[in-house]
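J.: output the structure for:
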Amino acid sequence: MLFGSLGIAIISLFLGDVLEGLLDSLFDSVGEFLNPLLLFSTLSVIGGSGVLLTKYTDMNNLYVLILSLFIGAGSYFLIYYFLVTPMSNAEASTSISIFDLEGKVGEVITTIPANGMGEIFIESTNGSRNETAMSFDGVEIKQGTEILVIQVIDNVLYVSELEEF
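T.: Alright, predicted model coming up:
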């Protein structure tokens, strides 16, 4: 049981997406709680603890089985709540929200009229982006002017001219 489940756990680690696609209908109904990698890892822990308890203790085989099952159940919940759940909630992209642009400095690439919209260019470590902008102060901001993003409302950036001291 130890080597078989360990081998399947390692295979599912590398081919997890393929197995997940094949077993998609089964595991969608029970959720992420019963994913194959987690199940076979738990079986590996049960088998490994059974081997160690049998070899290094004088306990009865029934007690070894019961204790191994408890150790496996404990490892299942620890792995699920401390590895699977946080990793499934982790964001895999480097994109940023438009609201993260508040307080950033950029440059006007299309003149922003006093009561209209223009376009600004903001450069960051995640890449550069062009966004629609309006004047926060209600004044015209010319092309090439450095600006500061003050606020984001309805996916429009409200900017003010950046003044140097």
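
J.: use CA for all of it now, contacts and neighbours both
T.: Noted.

J.: can you give me the strands in this protein?
T.: Assigned by DSSP state E, the strands in the chain fall at 105-110, 117-124, 127-135, 146-153, 156-161.

J.: winner for burial among those strands?
T.: Across those, averaging neighbours per residue (mean count of other C-alpha atoms under 10 Å) puts strand 156-161 on top, at a mean of 23.

J.: and that one, what does it pack onto?
T.: Counting contacts by 3 or more C-alpha pairs under 8 Å, 6 or more residues apart in numbering; DSSP states H and E, strand 156-161 is packed against strand 127-135, strand 146-153.

J.: here is a second sequence; please produce its structure as well for comparison:
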Amino acid sequence: MALFGYPLEIIYLYGFIIATILTVIYIFFGDIFESIFSFGGGSVSVVTLLLSFFAMLCGLSYIGEYLFSFNSILIFGSAFAISFIGVFIMKILILKPIAEAEQNTVQRMDEFIGCKGEVITTIPTEGFGEVLISSQFGNNAILAKTVGKKDISQGTEVIIEGVQDGVLLVQNIAYSLKKPRL
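T.: Prediction:
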């Protein structure tokens, strides 16, 4: 069958190539496009799902037209159904858990506020060091900076006062007025 004077296999092949290229470009530069053009809501973007759907639809339709001699409408319909199911499964099993994992990391960092830890890399007044925090999930070495005016040396116990841009704000437990959580 032909559409606009071109065989369907060629249209599907070009559609697959273009959709795949756009998907790869969007994966690398999607955040930039979303911030410039103010589209995309949430951590699972509709654009990612649409581009993936079109790439799968064109690819499966091309394979169907190339391998089978069925009616073109039947091939397109089955490719549409398989693509829809594939993108739905991709969203549920891959994209949504990744988005939730990113949100859980932020929540977990806030849970450290008020806990005590041990400095494993000296924290200078105007710099960063590392603090070892023991939690129910194990030990975590997390980047930290001091809120006080003095350096905090290695081995000192500290209390986490807050979190700023993924960096713990800590103070020497000897100078803190807060009682640490256990």
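
J.: which residue in the first structure aligns with Ile63 of the second structure?
T.: Under the alignment by TM-score structural alignment, Ile63 of the second structure pairs with Leu52 in the first structure.

J.: picking that back up, just so I know, which of the helices and strands packed on strand 156-161 of the first structure lies nearest Ser88 of the first structure?
T.: When those are compared by C-alpha to C-alpha, strand 127-135 sits nearest Ser88 of the first structure, at 25.0 Å.

J.: check which helices and strands the closest one sits against.
T.: By 3+ C-alpha pairs under 8 Å, 6+ apart, strand 127-135 of the first structure packs against strand 117-124, strand 156-161.

J.: in JSON lines: those strands, plus distance to Leu39 of the first structure.
T.: Formatted as JSON lines, those follow (distance: least, C-alpha to C-alpha, whole Å):
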{"stretch": "strand 117-124", "distance to Leu39 of the first structure": "42"}
{"stretch": "strand 156-161", "distance to Leu39 of the first structure": "47"}
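
J.: for the helices and strands packed on strand 156-161 of the first structure, which one sits closest to Gly16 of the first structure?
T.: Nearest of those to Gly16 of the first structure, taken as C-alpha to C-alpha: strand 127-135 at 31.2 Å.

J.: list the contacts for the closest residue to Leu60 of the second structure other than its chain neighbours?
T.: Excluding its sequence neighbours, the residue lying closest to Leu60 of the second structure (C-alpha to C-alpha, 6 or more residues apart in numbering) is Ala79, at 5.4 Å. Ala79 of the second structure sits next to 56-58, 60-61, 64 when contact means C-alpha atoms under 8 Å, 6 or more residues apart in numbering.

J.: 6 Å - rerun?
T.: The contact partners of Ala79 of the second structure, taken as C-alpha atoms under 6 Å, 6 or more residues apart in numbering, are 57, 60-61.

J.: tell me how far the nearest residue in space to Leu157 of the first structure that is not next to it in sequence lies from Lys104 of the first structure.
T.: In space, Leu157 of the first structure comes closest to Ala133 once its chain neighbours are excluded; the distance is 4.5 Å by C-alpha to C-alpha, 6+ apart. Distance of Ala133 of the first structure to Lys104 of the first structure, given as C-alpha to C-alpha, to the nearest Å: 13 Å.
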